[in-house]
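[1] Coordinates for the following, if possible.
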Amino acid sequence: MVLLGHIFPNFKAITNEGEIDFHEYVGDSWCILFSHPHDFTPVCTTELARAAQLSEEFSKRNVKLIALSCNDVNMHKDWIKDIQSYGNLDASKKFPYPIIDDKTRALAEKLGMIDPDERDNAGIPLTARAVFIIGPDKKLKLSLLYPATTGRNFDEILRVVDSLQLCAKHKVATPVDWKNGQDVMIQPGVKDEEVSQLFPKGCKVIEVPSHKNYLRMTSQPE
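    Got it, this is the predicted structure:
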């Protein structure tokens, strides 16, 4: 498994758009690599359609998407037509992100994407629903791993991107259920005497029984 903060392994792969070098594909962008168990399956179709519907929102945030499945390129190309139909996407336009051919499961094994409880007709384990968010520095910023039976929430993944990018730029953290534009929390490592300089919009300390001033709220920085 890849650990948070570590350089995400580079690899070469074949996709429906041709061969890629992963680090070159990421470039100076953020990137979300997400896997799915199998082409032409119900939950996966809904997920890839939703990701495609949100592709412009991810693009606004300088985020590239790339999917992975243990099926070959030709199957990916055929399946994309179903994804476009389900998601009411314009079939005359290029599909917004590539899908990696991992029919040997070599990449899924390397990245710890295998779900041992879900198997294909030949009894071979399928890939789980992994989500890796990689920064422009090629380091892993977030990882999620869902079983094959549970579909992901791409609105939540978009929210997480907002949080990661904000916290990478400012010394803040986002509280529970935070949404873009809402107040944030000042990181504990920021000294009280630094607050006014770093956060000119002010700071509100929430009082708690311990009388420790660690719950410091401020408006979301620009």
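
[2] Please make it C-alpha for all contacts and neighbour counts, starting now.
    OK.

[3] how about the strands of the chain, start to end?
    12-15, 18-21, 30-35, 63-69, 99-101, 114-119, 125-127, 129-134, 140-146, 172-173, 184-186, 204-205, 216-218 (DSSP state E).

[4] I'd like to check the angle between the fourth one and strand 129-134, please.
    Relative orientation of strand 63-69 and strand 129-134, computed by axes from the mean of the first three to the mean of the last three Cα atoms, to 10 degrees: 150 degrees.

[5] Output the contacting helices and strands for strand 63-69.
    Under the contact criterion of 3 or more Cα pairs under 8 Å, 6 or more residues apart in numbering; DSSP states H and E, strand 63-69 touches strand 30-35, helix 55-60, strand 99-101.

[6] Next: the second one.
    Under the contact criterion of 3+ Cα pairs under 8 Å, 6+ apart, strand 18-21 touches strand 12-15.

[7] Give me the contact list for the strand it packs on.
    Outside strand 12-15, the residues within contact range by Cα atoms under 8 Å, 6 or more residues apart in numbering are 19-22, 73, 98-102.

[8] And this one, please, so the two structures can be compared:
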Amino acid sequence: MQTTIETAITMPRIGDQAPDFTAVTTTGKLTFSDYAKDSWVVMFSHPADFTPVCTTEMSAFAKEADWFAERGTKLMGLSIDSVHSHLAWVNNVREKTGVYMEFPIIADIDMKVSKLYGMLHPGESATAAVRAVFFIDPKGVIRLIMYYPMNVGRNMHEIKRALVALQTSDESKCAMPIDWRPGDKAIVPPPKTLREMDERIANTEYEKIDFYLAKKDI
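    From the prediction side, this is the model:
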């Protein structure tokens, strides 16, 4: 029980500053804070190289690399494998499918980064990272975390939707309703004073369910 409590305390949470680290990757040794400077980062772990589900996922990220770049977002992968295994796997996937994983993949052989980010879930595996996804903004703050088990692949459509929703929310100072997609109306922050409530009630521009739930075009 003590180990479980300690693990829970050290796991990064939404709103925390992303832990910094220096690691060996497929693009060379890098320090996260340097790599992520002034950029969004989507960092994702996979259990192991040369495994089927991981190959489909990492290939999907590689195929969407330009889409993420257009939205000011860098990609970074991780697994508890050596850099030699990573390089062999990247090359194998390129030879077999034509997909080239050019983004850095961390060789977390000592599990340092996996432990730092809470990617090791002993109930699932003590030696392989689960399928975690961290969305980190240009200020280095963790904005969203997704966890998937080893036997279920991630949803790339949701990862992309979530990133756009986060970025749009920051730009518009609004919140995003369930299933929000670009082009949909956003939720206006609820009033915090009686005066703001009366102004909201009188407002005819918003789509209102009630004063606390109003939407607008963005």
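
[9] among the strands of structure 1, which is nearest Trp79 of structure 1?
    strand 99-101 (10.5 Å; Cα to Cα).

[10] The closest one maps to which residues in structure 2?
    The aligned range for strand 99-101 of structure 1 in structure 2 is 105-107, by TM-score structural alignment.

[11] Mean deviation, the matching stretch versus structure 1?
    Once fitted to structure 1, stretch 105-107 of structure 2 is off its aligned match by 0.3 Å on average (mean Cα distance after the TM-score superposition for structure 1).

[12] Centre of the chain to that stretch, how far?
    Offset of stretch 105-107 of structure 2 from its chain centre (Cα atoms, centre = their mean, to the nearest Å): 16 Å.

[13] Map Tyr206 of structure 2 across to structure 1 for me.
    For Tyr206 of structure 2, the residue aligned by TM-score structural alignment is Cys203.

[14] do Thr127 of structure 2 as well
    By TM-score structural alignment, Thr127 of structure 2 lines up with Pro125.

[15] how close does its match sit to Phe8 of structure 1?
    Pro125 of structure 1 sits 23 Å away from Phe8 of structure 1, going by Cα to Cα, to the nearest Å.

[16] ok, back up a step: sort out which of the contacts of strand 12-15 of structure 1 are buried, if you could.
    Applying 16 or more other Cα atoms under 10 Å to these, the neighbour count classes 22, 73, 98-102 as buried.

[17] What is the nearest of the residues you listed to Ser59 of structure 1?
    Pro98 (14.2 Å).

[18] Tell me which residues touch the nearest residue to the closest one once chain neighbours are set aside, please.
    Distances taken as Cα to Cα, 6 or more residues apart in numbering put Ile66 closest to Pro98 of structure 1, at 5.3 Å, once the chain neighbours are dropped. Neighbour list for Ile66 of structure 1: 31-34, 97-100 [criterion: Cα under 8 Å, 6+ apart].

[19] Need these in TSV (columns: distance to Asp177 of structure 1).
    Formatted as TSV, these follow (distance: Cα to Cα, whole Å):
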residue	distance to Asp177 of structure 1
Cys31	23
Ile32	21
Leu33	24
Phe34	23
Tyr97	28
Pro98	31
Ile99	31
Ile100	32
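
[20] from these, which single one is nearest Leu144 of structure 1?
    Leu144 of structure 1 lies nearest to Phe34 out of the contacts of Ile66 of structure 1, by Cα to Cα, at 9.3 Å.

[21] Trace the closest one over to structure 2, please.
    Structural alignment (TM-score structural alignment) places Phe34 of structure 1 against Phe44 in structure 2.

[22] so its match makes contact with Ala132?
    Yes: with contact defined as Cα atoms under 8 Å, Phe44 of structure 2 reaches Ala132; the gap is 5.4 Å.

[23] Would you indicate which residues of the longest helix seen in structure 2 are buried?
    Secondary structure of structure 2 per DSSP state H: the longest helix is helix 156-172. Using 16+ other Cα under 10 Å as the test for burial, helix 156-172 of structure 2 gives 159, 162-166, 168-169.

[24] quick one, that helix and strand 73-79 angle?
    Orientation check (the same axes, to 10 degrees): helix 156-172 of structure 2 against strand 73-79 gives 140 degrees.

[25] picking up where we left off before, of Pro125 and Phe8 of structure 1, which one has the most company?
    Phe8 (21 against 17; other Cα atoms under 10 Å).

[26] so the more buried one sits right up against Val2, yeah?
    Yes: taking Cα under 8 Å as the definition, Phe8 of structure 1 is a contact partner of Val2 at 6.7 Å.

[27] Overlap of the contact sets of those two?
    Common neighbours of Phe8 of structure 1 and Val2, counting by Cα under 8 Å, 6+ apart, are Leu140.
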